[in-house]
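In: This is a predicted model, with the sequence first.
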Amino acid sequence: MDTVNHRLPLPYILCIIACFFLGPPENAISAERTTYIVHMDKSFKPESSTTHKHWYSSIVDSLNGDKKSSFLAGRSFTTTPSLQYTYDHAVHGFSASFGLEELENLKKSPGFVSAYSDKTATVDTTDFLSLNPFTGLWPASNYGEDIIIGVLDSGVWPESESFKDHGMTANIPSKWKGTCEEGQEFNASLSRDTNGHGTHTSSTAAGNYVDDVSYFGYAKRTARGVAPRSRVAVYKVSWAEGEYASDVLAGIDQAIADGVDVILISLGFNDAPLYEDPIAVASFAAMEKGVMLSSSAGNHGPGLGTLHNGIPWVLTVAAGTMDRSLAGTVILGNGLTLVGFTFFPGNATVRDLSLVYDKTLSACDSSKLLSQVSPESIVICDETWPVDDQIRQVTAAQLAGAIFISNSTQVGYFTCPGAVISPKDAYKVIKYVESSENPTVSIKFQETFLGAKPAPLAAVYSSRGPSPSYANILKPDVMAPGNLVLAAYVPSSPAGVIGTNELLPSNYALKSGTSMSCPHASGVAALLKSAHPDWSPAAIRSAMLTTANPLGNTKNPIRDYDLEFASPFAIGSGQIDPNRALDRGLIYDATPQDYVNLLSSLNFTRNQILAITRSEAHNLSSPSSDLNYPSFIALYDNQMTTSRVQKFERVVTNVGDGAAKYKVSATAPKGSEVTVIPETLVFLNKYEKQRYSLSIKYGWDIRGRVSFGAIIWVEENGNHTVRSPIVVSPVS
């Protein structure tokens, strides 16, 4: 990537590779001008232009009109077109600011494909994966040694202990083509992480080992990333002003050129068609280069159709809870003891304080009402208001603390002493208060318990499928731990708050979101890439999908936040299982041409397809909407009045040690019938391919319902099982 103005790729090198894009975005600096991303057909580059940058610069220069200057909010700017980035790997084209007249003139330029305005993205902000130093994926991959993970985020805090180089190989891998610089030109104030998001995601994916890490006494452990011997190249694309498509394109463009193996991006663009989604466009080029891109599903759940990054050629990751409980033990005056949820960061003492339950103020939605209670009291807050809001009101009332009744653990900051207890436990507490003359309570803080059940649960905030950008591929793909993940943080930003204004810094913080689940999956992808360097991104994704666990730690199906069984729209194939993904019997592979065939089947124009593929070298004459994907989704119209059959064709590749025989087992979605032909697949050799068809028959009586099932290919000797989820859903 070449840059113009002052956003320069001046990277910083630590034990790992950390790259930054300097300078905040200047998008929408004038009401008269808008930043556009322009796609060009590179075959039109004239011989007189020595480089693509020269060609694009000459195009922009030719659009320059009268030089004028103006002022906006005290800042001067020029009204001539301004080139921002040029792209040559993820896409062919550039980003620049234009007026409407200049944009119309640009469209007349030879080689013009398309242009659309810059977009803003939304950031999706114990070992529960059973990784073992003696067996499985860790030793098989040598902990991901020298795999390079490109992280597109808010930067990194290079001084963090998680980024020290002890145990790393001495030399940067020769495949790394980037330039990392340290010294006078490195402007720490512009390019380092200031909000902690990039530091948290990077260290989750590939942070080194750090002993005795905790969040103010909670979750004390040895911190490490999923792939602790991988290297990290961090591209700053998130700024205080926002996350812009032009920056994301520039980051992926540079990451491809630099030679990364896996790209981690925990942000996304809502409501963007594939041909205008910078992640979809740039990840196509990454996929062609063999680079795996792992993305977050978004934090707009639990409604259906809310996810972003539902892109056929990337991995889309949902978020779930862990079996670790951050706890506060509630001890009533009668001796009854309950374990509540809390991560109040202070070393508080709540001992034999008065416990108050007053229905006139138990909603805890007014600090004015709560102030009527003695400040040395602990109040009980009913399940009538979000816990986050109740905590704020109790804090503002300056009470000694509270007990919150809720099944939710979605809390930003625990600013007052208190604990969350479940509604089923609340009855005992309220009964004690109402039957006692002088009810009291004590609370112990800074406790951590393992083995919480049921776990994992689908996180309530995790965005659900089907994918708005392309609903005929089942998304999300998998679920990974995303709730209250402990990882490295920036000491310049508060990790905790006590009261209304006491800010607490920490080098490690607890964060929740699909931003936190995506790095777990990215780390697993890095480990698989190290263990199987010849696998394509589709093969790695297939291994993760077909081995994901649909069962929780109670050996029952994973449940949603409301304790109903979770559908694949919430969890994909299930919780990622790294060790099973290592030894994969069958994989569903896909080539770039397969994705082009899919694009050709859509109602896209030639230029819209070209914006994604960048080249007409691909064959557009073989449209097929039936991608060789390791999951199935049948969409129906709620107005249907007769039965319908939808058929899928799949090809599986034997990546086991040799000859193998598999038989299929099918669990049909409720109200449907599933037929698989043939029911047995016989492989004589490794890498041999076999084809099968799957048909789903469903009738009008399922209208309005989402139902789901699965097929499992079981090897005759029991060594491998290959599972694919099935969903039948209304289009809406």
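Out: Okay, I see it. Remember, it's a predicted structure, so these values are computed and weren't measured experimentally.
In: CA only for contacts and neighbour counts going forward, please
Out: Noted.
In: which residues does the residue nearest the centre of the chain contact?
Out: By C-alpha atoms, centre = their mean, the mean C-alpha position of the chain lies nearest to S296, the distance being 1.9 Å. Residues near S296 by C-alpha atoms under 8 Å, 6 or more residues apart in numbering: 124, 265-268, 308-309, 316-318, 514-515, 517-518.
In: do that again at 10 Å, thanks
Out: Contacts for S296 (C-alpha atoms under 10 Å, 6 or more residues apart in numbering) come out as 123-125, 264-268, 307-310, 315-319, 462-463, 476, 479, 513-519, 521.
In: and if you look at L681?
Out: Applying C-alpha under 10 Å, 6+ apart, the residues near L681 are 652, 660-664, 689-692, 713-715.
In: Which of these fall in strands?
Out: Those of the contacts of L681 mapping onto strands are 652, 660-664, 689-692, 713-715, per DSSP state E.
In: okay, the residues you listed in CSV with distance to L620 and neighbour count next?
Out: Output for these, formatted as CSV (distance: C-alpha to C-alpha, whole Å; neighbours: other C-alpha atoms under 10 Å):
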residue, distance to L620, neighbour count
V652, 24, 20
A660, 36, 21
K661, 36, 16
Y662, 35, 22
K663, 36, 15
V664, 34, 18
K689, 25, 18
Q690, 25, 14
R691, 24, 12
Y692, 25, 15
W713, 33, 22
V714, 36, 20
E715, 37, 20
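In: ranges for the strands of the stretch 201-350 of the chain?
Out: Taking DSSP state E, counting those that start in this stretch, the strands of the stretch 201-350 of the chain run over residues 210-215, 218-223, 231-236, 238-239, 242-243, 262-265, 267-268, 292-296, 315-320, 324-332, 337-341, 350-356.
In: And the ones you listed: which comes nearest S732?
Out: Set against S732 and scored by C-alpha to C-alpha, the strands of the stretch 201-350 of the chain come closest in strand 315-320, at 20.5 Å.
In: another one to put next to it:
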Amino acid sequence: MTGASSPYVSLSRAAPCSSDHPFLHPKMDSRRSQGRQCSPPRLVHLVASAVLFLCVAATPAASHHGSGPDTGVHKNYLVIVRRPYEYDTNLYKNVSSWHASLLASVCDMAKEALDRDPASVTRLLYSYRNVVNGFSARLTTEELEEMSTMDWFAKAYPEQTYQLMTTHTPTMLGLMGGEGRDGGGVWNTSNMGEGIIIGVLDDGIYAGHPSFDDAGMSKPPEKWVGRCDFNNTVCNNKLIGARSFFESAKWKWKGLEDPVLPINEGQHGTHTSSTAAGAFVPGANISGNGVGTAAGMAPRAHIAFYQVCFEQKGCDRDDILAAVDEAIEDGVDVLSLSLGGTAGADFSEDPVSLGGYTAALNGVFVSTAAGNIGPNPGTLANGAPWLLTVGASTTDRRFAATVKLGSDDELDGESLSEPKDYGKEMRPLVRDVGDGKCTSESVLKAQDVAGKIIICEPGGGVSTTKAKTVLKAGAFGMIVVAPEVFGPVIIPRPHVLPTVQVSYAVAQKIKSYIQSEKSATANLLFKGTLFETPRSPMMAPFSSRGPNVKSRGILKPDLIGPGVNILAGVPGVVEMESEPNAVMPKFDIKSGTSMSCPHLSGIAALLKNAHPTWSTASIKSALMTTTETTDNTKKPIADVDGTQATYFATGAGHVNPKKAMDPGLVYNLTAADYIPYLCGLNYTDQQVNSIIHPEPPVNCDKLPNIEQKDLNYPSITILIDKADSVVNANRSVTNVGEARETYIVEVEVPKSVTVEVMPEELTFKELEEVLNYTVTVKAASVPDGAIEGQLKWVSKKHIVRSPILILPGSGEDDTTAEAPEPSAEP
């Protein structure tokens, strides 16, 4: 769920092996790659025609033994074939055979083996047919140099690793009705995502979790053609598919041997899958907190799981691309990708952008995580406009605990470490005499901490490890200080001794008391789960922020959703100590945009079920134009420093599923509409064609390019680069509300600019009617910074809101914020 790196990793020559595969699907025309010397690549084959962060059909081809020694140092590369080069169906039985012949032209291969099986070329990992015009392979530097001289060769990208970026949120979001912001409830209309397939790309899934029970589930729709690499007793009508993609990753990591089933003891994939579409599970809780019936956003939707990430190892680009291609052919409706790369990744190189475009081309909605390296600006990943980019917010639930000082002051915090029979006795309160972080066993002596409560500063490691260290020294309890950047947001974890986690500001009061009192004392009071959060939702401190480095004229993130302290399914709580033979808890809280992304994936499934004819852009528009911009106190959503959160943090605002079901108007786009936008970004023809593959190649010089401001996006961003500017932005809206409905425009902007809209009134006479309008921005001077406003189309029944963002600059890549390291866990 953090930014990605792109190392050049040296890999040794593979050893011979058997190419048989135990999970061969009958529809495949050749064998799946083992990634070794004799291994086949996986052919990516579709009939038609994408950062964890804490949000990518394969017909494999074979490979053969080379005719001579192969002693070079290999690296994995994604090789793009120049458009319009295509394979001759009279010479090659499929695209994999053609890619194999291209690779064989520069590799040390036996010609007779190639003639015998054109698809069996050593070191070909994946042969893509939809997401890109190309293949991934293991090549030496010399082979790559020779390949670059070929007419068909366009570019090669070295391997790149990407990273992974509930019982209450259905109620908070108004899905259940009765307690949401608007009463009623989306589920009350008998829409729980029935018949919708959500494809989740992540690090593994615990298939036996109760969230994946299929009681009451119907069979998957007939369009589903995917497969399950578990045995038949594991997959069911809820978890209908499970695959593993690791041909690229296994060359870097020992232990990823074929077959790798899509299961592990990791937490992330189970958590995100159950958040998106987990079944109803009564009695879910963590350490007795958050007790309730757990459910995903679309509890009757089907889940297809694609393992592309591996715990502590990340997610390889080529594996992500292969999984997206497979998922599209399998028949998924929604893709949930809680993963991503670095801020400002080129759309033509990024697997989420490439796969996401192909998904949009096939009517598949893609929800992605914005990233977890906020709150610094310009840190956002997954910025392509055809993706839904989701930031993270807090919820209105907290796991309340209090530090009671000897001065009788009571200071609020949170805890998941509530002990039994804790007592009311005040105990000595001390600080770590070392660096204050409670990380050194040699410093934490029993005579200093035994039987006492110790306060531990942030940094130096995770708090659960610190808890074990202070417990070993004999401490009775612990107070954990959150990093200052987290503001009032606390992310509690279960600890091995009584622990209260407090904000940085609260900690300063506790430390002042210790300094002023020679015999400081304290007690820890545990209050359980409360729904009395002073202000919610609030921005999550870690949520990555805009501006959108690669396309400043498109506001990102698109919106925010719940991503802090989300309770969802896990194989077991990693940090929790349990008695021998005790049943491990099956739910845990996690935080990150990886958690907000599947919330939106599930909500998108509900919209797709309610409106099966809507395009992916229409679904995104409905989500964005109906958001909430205020919190539970009716004040603007706040950032962690107490100031009003900017559009670079919130995007259009906080998701409101009920309103999104009936948005009134939508801003529609087809996949083809993004082509003139890409040309307007000054991408080369080759870059554009790589993105839009398998659509026919285009020549940007022959197309009417459009500027970013004129892409028919639900948010409006205007760039001003000189004084006395007058800039027009054009939009089209489609009527999906009442057959006959009139909308009046309302504009709110600061006095430093003038914004006019023509026409000021839109009258629709039928459904699906499209009307146009123009926004004119007049600025006497170049803005000093971002200017925020909003445009609303208001009828008797609907309010269709778009953020207006006015920025200084020309729209080129002139925002170069450095991406910081991810925020440390408190």
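Out: Done, it's in. Model, not experiment: these values are computed from the prediction.
In: Where in the first structure does the longest helix belonging to the second structure align, residue-wise?
Out: As assigned by DSSP state H, the longest helix anywhere in the second structure is helix 593-610. With TM-score structural alignment applied, helix 593-610 of the second structure matches the range 514-531 in the first structure.
In: how close does the matching stretch sit to the second structure?
Out: Following superposition, stretch 514-531 of the first structure is found to deviate from the second structure by 0.4 Å on average (mean C-alpha distance after the TM-score superposition for the first structure).
In: Please state the offset of that stretch from the chain centre?
Out: The chain centre lies 10 Å from the centre of stretch 514-531 of the first structure; the measure is C-alpha atoms, centre = their mean, to the nearest Å.
In: Ok, stretch 652-665 of the second structure next?
Out: Distance, stretch centre to chain centre, for stretch 652-665 of the second structure: 20 Å (C-alpha atoms, centre = their mean).
In: quick check: that stretch aligns to which part of the first structure?
Out: Matched against the first structure by TM-score structural alignment, stretch 652-665 of the second structure falls on residues 573-586.
In: and if you look at stretch 274-285 of the second structure?
Out: So stretch 274-285 of the second structure sits over residues 203-214 in the first structure, by TM-score structural alignment.
In: Between the two ends of the match of stretch 652-665 of the second structure, how far is it?
Out: 16 Å (C-alpha to C-alpha, to the nearest Å).
In: Show me which positions of that stretch end up buried.
Out: Residues of stretch 573-586 of the first structure classed as buried by neighbour count (16 or more other C-alpha atoms under 10 Å): 573-586.
In: With stretch 711-721 of the first structure instead?
Out: Buried-residue list, stretch 711-721 of the first structure, by 16+ other C-alpha under 10 Å: 711-715, 720-721.
In: just stretch 517-536 of the first structure next, same as before
Out: Using 16+ other C-alpha under 10 Å as the test for burial, stretch 517-536 of the first structure gives 517-531, 535-536.
In: in the stretch 451-600 of the second structure, which spans are helices?
Out: Ranges of helices in the stretch 451-600 of the second structure, per DSSP state H, counting those that start in this stretch, are 463-472, 504-516, 593-610.
In: Who are the packing partners of the second one?
Out: What that stands for is helix 504-516 of the second structure. strand 398-405, strand 410-414, strand 427-431, strand 453-456, strand 477-481, strand 499-502, strand 521-530 (3 or more C-alpha pairs under 10 Å, 6 or more residues apart in numbering; DSSP states H and E).
In: do the same with the first one
Out: Packed against helix 463-472 of the second structure, as judged by 3+ C-alpha pairs under 10 Å, 6+ apart, are the following elements: helix 446-449, strand 453-456, strand 477-481, strand 499-502.
In: from the buried residues of stretch 573-586 of the first structure, which ones fall inside strands?
Out: Per DSSP E, those map to strands at L586.
In: Can you report how many residues lie near R75 of the first structure?
Out: When neighbours are defined as other C-alpha atoms under 10 Å, R75 of the first structure has 9 of them.
In: if I look at it, how far off is S189 of the first structure?
Out: Between R75 of the first structure and S189 of the first structure the computed distance is 21 Å (C-alpha to C-alpha).
In: In the second structure, which residue sits furthest out from the middle?
Out: Outermost in the second structure, C-alpha atoms, centre = their mean: K518 at 49.3 Å.
In: Now do the contacts for that one.
Out: By C-alpha under 10 Å, 6+ apart, K518 of the second structure has no neighbours at all.
In: which part of the second structure lines up with stretch 471-482 of the first structure?
Out: By TM-score structural alignment, stretch 471-482 of the first structure lines up with residues 552-563 in the second structure.
In: S353 of the second structure pairs with which position in the first structure?
Out: With TM-score structural alignment as the criterion, S353 of the second structure matches A280.
In: can you count the residues close to the closest residue to that match other than its chain neighbours?
Out: Among residues not flanking A280 of the first structure along the chain, L274 sits closest, at 5.7 Å (C-alpha to C-alpha, 6 or more residues apart in numbering). Counted with other C-alpha under 10 Å, residues neighbouring L274 of the first structure total 23.
In: Same check on S325 of the first structure?
Out: By other C-alpha under 10 Å, the residues close to S325 of the first structure number 23.
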